[in-house]
Structure formats: structure tokens, C-alpha cells
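Undergrad: Turn this into a model:
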Amino acid sequence: MLTEQDSAVPDWWRALGLPGLVDLHVHFLPERMERRVWHHFAHGGPLMGRGWRIEYAWPVAERVARLRELGLLAFPALAYAHRPDMAADLNDWTLGFARRTPGCVPSATFYPEPGAEEYVRRALEDGARIFKVHLQVGGFDPNAPGLEAIWGLLAEAGVPVVVHASAVPVPGGHLGPGPIGGVLRRHPRLRVVIAHLGMPDYDAFFELAGRYERVALDTTMALTDFSELGMPFPRRLLPVLRDLGIAGKIVLGSDFPTIPHPYAHQLHALDRLDLGDDWLRAVCWSNGLAMI
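TA: All right, here's what the predicted structure looks like:
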């Protein structure tokens, strides 16, 4: 079983016969925005609850180097807008970061505002292969009329959209399976990746993944010691988790760098489930690779 030391990670994935790892939930942000986000994580607040100490509050170059040491061959720089007039600039930054960072998957975001469809279309033309929206931080309804054309555009393009739709760290107005489920009823081909395995609403989000062909979930912070304290994963769902993983619907996510534990612990949390090497290979490599 994998230890919780980052240095052990490459030997672990090599023993599985993998060439490395694919993590679809990694964050890099413009420096000023990143400092503000880290302050919220460190000190807590209305969107964070009690907050936590960030394990990898390091300079950018050191964080990129650590991902390479861990063996991540593909990861995005997920950014998300929490107010109008920032998404387009964030997209320019994340796409530029991907161009100058080997292994970084070009990513983009959007917000319900005038001109959003145009900058989403432009991001796709500029190579965006994954999108991120955070319904809790953004505080918006995914069913807002201004987003309808965007959901249709992304469904047609087939690019994954990592959606923070669950009530973590704290509940909000447009969270839970209902709002994003409404989007999926109108756009059943949309490739949504529900962040954090949907915790704490595991059952309802697993049901969405079972109902819609292109809906998946990422493992971000789920099953770790930190999350198990307050939002334990129901053991009765382990067979469903296994089946969804083998079916290509569970992907590795970590929330690096804003995590309260070593990166290896996220992998250790998956390893100790004893769902089999085929499941680990699918979740940590092939499922994510197939989406991007």
C-alpha cells in the first residue's frame, strides 16, 4: 500500500504499470488572486468555514516541479470567476500558463454576464480542453438564461466542465444535485465532472453519473482523512464507486496546491479502498486522459 510520502508516489504508479498520473483538479492562479484565495483558506470565512493550512503554499516554479516529481503528465490550471468582468482575463492567463508549462492542459472558465458566450467560444478556438465553474464561490444559478447557449456550446464541443456543485465547504443557494441536474436535463450530452465526488450528497450525485452518459465525478479531497471526519463516504456505495470507475466515470482530482495534506495522501485514500489495480489505473490515468 502507498505510504503518505510524496517521494513514494512514482514507485506506486510504476508498480501499477502506468506512465504517470492525470489529475483534472489542480489550481494555478494569477499571483494577486492566488494570494487572496490562500488568505481565505488559511483564515476561514463565510465560504470556507474554519479553513486550513495549505500544504503547498510555494512559489509557482516549485509547485510545477513537485507535480513533475510526482509524475503528473497532465493537469489543468483551473481558475474560476466569482464576479462579472473577470472570466475573460482569467482565460487569457490560464491559456497562457498552459502554453508555457509542459503538461498543463489548457483551461477556461465563465460567468453569467454579457459577452460570456463570445469569450467561451474564443477560449475553445484558442485551445481550451477543460472548463471550471464554482457554483458556491460564484454564487450563481447554472440555469441562468445567459448560460444556456454556453452549456449547449460545451456539450457540442465535448469538453469536460469541472463543476463545484456540492455544499462544501459550506451550503449555498444553487448547490446540490437539483440546479446542475436541471442543466443536464436540457443538455444530456454535457460532459460534467462533479467535483469532490459530490460530497456530502454522494447518493444523489452518483445517481446523476449513472443516469447521464457523460457525467463523471472527481476524487478531489474525498475519502481523505480530512474529509472523512465531517463527510464520510458511505461504505455501502463502494460497489457503485468501483463500477463507475471501471466505466470511466471517476477521475483523479486533488485540489493541489490548496490541500491540508501531502499529495500522496489523496492517492493513499484511493489505494486503501482495495477496489483493485484495474480501478486505480482507470481513475488515476485512463479515465482522465480520455476526457482531455
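Undergrad: switch to C-alpha atoms for all contacts and neighbour counts from now on
TA: Noted.
Undergrad: distance of residue 80 from residue 58?
TA: 20 Å (C-alpha to C-alpha, to the nearest Å).
Undergrad: Specify which residue of the two has the higher count of neighbours.
TA: Each of residue 80 and residue 58 has its neighbours counted (other C-alpha atoms under 10 Å); residue 80 has more, 22 against 12.
Undergrad: wait, doesn't that one sit right on residue 135?
TA: No. If you go by C-alpha atoms under 8 Å, residue 80 and residue 135 don't touch, sitting 9.5 Å apart.
Undergrad: Please give the structure of this sequence too, so both can be compared:
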Amino acid sequence: MIDSQVPGFWAGLGLPGLADVHTHFLPARMERRVWAHFDEAGPLIGRNWPIHYRDPAETRVKTLQDLGVRMFSALAYAHRPEMAESLNEWTLDFASRTPGCLRSATFFPEPSAAAYVADALTRGAQIFKLHLQVGAFDPRDPLLSGVWDLLSSTGHPIVVHAGSGPVARGFTGPGPIGDVLARFPRLAVVIAHAGAPEYTGFFDLASRYDRVCLDTTMAFTDFFEEMAPFPVGLRPRLRDLGLAGKVLLGSDFPTIPYPYAHQLEALERLDLGDDWLKAVCWTNAHNLIATTPHG
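TA: Alright, predicted model coming up:
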């Protein structure tokens, strides 16, 4: 599949488009630094990772629109103290002027976290992002207790890179975030990359907790299969979770080393059926966001 065939893919399923919960738009300075880290195949990357969509933000928004991505995100993530609040200002403003973009926010373990998360919610934040691998912080940090308590009560989804791929670091793996969920079982956590490479442990969390989901970001693609192959034995569980509303389309656009279409091709070749594809590519994310308070 190539990008020009993507509209035909979702139209053939009878969908109005695609809902992608895991895309990135960042402030220009931060974006340059992130892209440079990918270019250098830095220590958190571990391999050559050419960025396929290295275009200005306006061009990338149009690319998503042309592909038929009707819902997407601007997932920024704080990796040190005193940066989350300014990132939230940027991402919330970006969404306010970008049709189809979810109002995204982030947080970091610091004394002000609960206050600025509450402010982001007041301003209409719809989805949050944490990156435990890059941030190298413990999600069980007491400084986050107020945030977890708040988001547990509101039901706002938090996309969490908790898996140890592509390189294990800090507090990744199902254990740390699993401990958070044991304390706050109503959290709506979306496990990025389907939890690669600890797929089984994260599938167990998705099965155990009502509001825990997985996103497909880069999972099942040739690129990920080379370093974290998805166990064939988990396919029945993947199908069941998807049909139960617990698997959401994610892509990591624009920082992917292949065309957007390849993520969809990778999902299609799992051969889990059209109902599963429809749920994953549109219905599950649409329902999750539609049932979440928006300010």
C-alpha cells in the first residue's frame, strides 16, 4: 500500500476516515532537537531511523488531511521539570487553530503538576502524553499522585510510552505503570506501541483494567518486527481486545521511517477481519474521545 491508496482503504471499510491518537506536533525548537536525536540514532533510538515526513507543520497537517486522518493529536512530552506547562500552552493553541487536532497536554513529576493539569483540563484538554523512556521518571512518584487522582476521576486518556522499546531505560515495562493502575484502577491509560517489546505484560493490563487500551503505533510494521516481533500466539487476544474497544490506531507520524500507509498495511495483513480494522482505525478512538469531558 502507498499513501495515495489510504483513502481507498478506509472508504472500502465504510469509514468516514481515520482516527489516529498518536501523532506529534511540537514547538519548532523542540522539534529540531528531537529530529536531530533521530538523525544521530541517539542512545534512546539505538538504530538508523530516517524521518519520512520532514516537512513544515502546515504541510504535515495537509498530509494528514489528504490521507483522511480526521482525528489526530499533537503529543508533546516533558522530559524534565518546568517544561510541561509551556508545552501545554503550545499544544492547546496548536489544536485551537488546527481542524481535527485533539487538544493535547503533558505533565512531569513536580510540585505544580496537579495544578497545571487541572488548568489544561479547564482549557479543554482531551488527551495527555507521558514518555517514561525519554523522561526516565517513575510514574509512581508521589508528586504525580494528585494528577493520577484527578485524571482517574475525569476519565481523560493518557497515552503512555511505558514499553522498553526501542531501548530499555528508567521505569519502563509493565511493572511501574501497573503499580499505578493497581492504585488508580479507573485511569484511562493508552499503552503506546502496544507495549513493545513486553507485549504480553501490557496485554494483561489491558485485560485486567476496564479503561486500559493499547495503540498500534509502529507495532506490526516491518521496522518493528525486526527488533520486537509480535508473538503470533497473541493475535487472538489482539483481535478480542480490538473488538472490545481496547486497541486504537496510532502511527507516530511524522517521525516514522516509512510511509504512513505501511502502518495500515501492517494492520491489514494481521488478517483479523474488517470489523476489527473498522474498530481500530476509527470506532474505538472516536468513542473514547466522544465520552471524555472536554472542559
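Undergrad: For the two chains, what TM-score is obtained?
TA: The pair, once superposed, lands on a TM-score of 0.98 when counted by TM-score structural alignment, normalised by the length of structure 1; 289 aligned residues with a C-alpha RMSD of 0.6 Å.
Undergrad: Now do the helices in structure 1.
TA: Assigned by DSSP state H, the helices in structure 1 fall at 9-15, 31-43, 60-70, 87-100, 116-125, 135-138, 148-157, 177-186, 202-211, 225-230, 238-246, 263-271, 277-281, 287-291.
Undergrad: Those helices: which one's closest to residue 23 of structure 1?
TA: helix 287-291 (7.1 Å; C-alpha to C-alpha).
Undergrad: Just give me the mean distance for the closest one relative to structure 2.
TA: On superposition with structure 2, the mean distance recorded for helix 287-291 of structure 1 (mean C-alpha distance after the TM-score superposition for structure 1) is 0.8 Å.
Undergrad: start and end residues in structure 2 for that helix, please.
TA: The aligned range for helix 287-291 of structure 1 in structure 2 is 284-288, by TM-score structural alignment.
Undergrad: Stretch 121-133 of structure 1 too?
TA: With TM-score structural alignment as the criterion, stretch 121-133 of structure 1 aligns to 118-130.
Undergrad: Please give me every residue in contact with the counterpart of residue 250 of structure 1 in structure 2.
TA: Using TM-score structural alignment, the equivalent of residue 250 of structure 1 in structure 2 is residue 247. Residue 247 of structure 2 makes contacts with 213-216, 238, 241, 279-280, 284, as judged by C-alpha atoms under 8 Å, 6 or more residues apart in numbering.
Undergrad: before we move on, back to that, please list the outside residues in contact with the match of helix 287-291 of structure 1.
TA: Taking C-alpha under 8 Å, 6+ apart as the rule, stretch 284-288 of structure 2 contacts 19-21, 157, 242, 245-249.
Undergrad: try stretch 100-110 of structure 2
TA: Contacts for stretch 100-110 of structure 2 (C-alpha under 8 Å, 6+ apart): 69-82, 84-85, 87-88, 91-92, 95-96, 113, 117, 120, 124-130, 137, 139, 141-144.
Undergrad: And for stretch 41-55 of structure 2?
TA: Counting contacts by C-alpha under 8 Å, 6+ apart, the residues outside stretch 41-55 of structure 2 that touch it are 35, 37-40, 60, 133-134, 166-167, 253-259.
Undergrad: and with 7 Å instead?
TA: Stretch 41-55 of structure 2 has contacts (C-alpha atoms under 7 Å, 6 or more residues apart in numbering) with 38-39, 166-167, 254-259.
Undergrad: cool, stretch 144-153 of structure 2 as well?
TA: Stretch 144-153 of structure 2 is touched from outside by 109, 113-114, 117, 184, 186-187, with contacts defined as C-alpha under 7 Å, 6+ apart.
Undergrad: What is the equivalent residue in structure 2 for residue 191 of structure 1?
TA: By TM-score structural alignment, residue 191 of structure 1 lines up with residue 188.
Undergrad: any idea how far residue 159 of structure 2 is from that match?
TA: For residue 188 of structure 2 relative to residue 159 of structure 2 (C-alpha to C-alpha), the value is 9 Å.
Undergrad: What of residue 83 of structure 2?
TA: From residue 83 of structure 2 to residue 159 of structure 2 the distance is 18 Å (C-alpha to C-alpha).
Undergrad: Which one's more surrounded, these two?
TA: The residue with more neighbours, out of residue 83 of structure 2 and residue 159, is residue 159; 24 against 14, by other C-alpha under 10 Å.
Undergrad: Just give me the match in structure 1 for the more buried one.
TA: Using TM-score structural alignment, residue 159 of structure 2 lines up with residue 162 in structure 1.
Undergrad: any idea how far the most centrally placed residue in structure 1 lies from residue 73 of structure 1?
TA: In structure 1, the C-alpha nearest the mean C-alpha coordinate belongs to residue 25, at 3.3 Å (C-alpha atoms, centre = their mean). For residue 25 of structure 1, the distance to residue 73 of structure 1 equals 13 Å [C-alpha to C-alpha].
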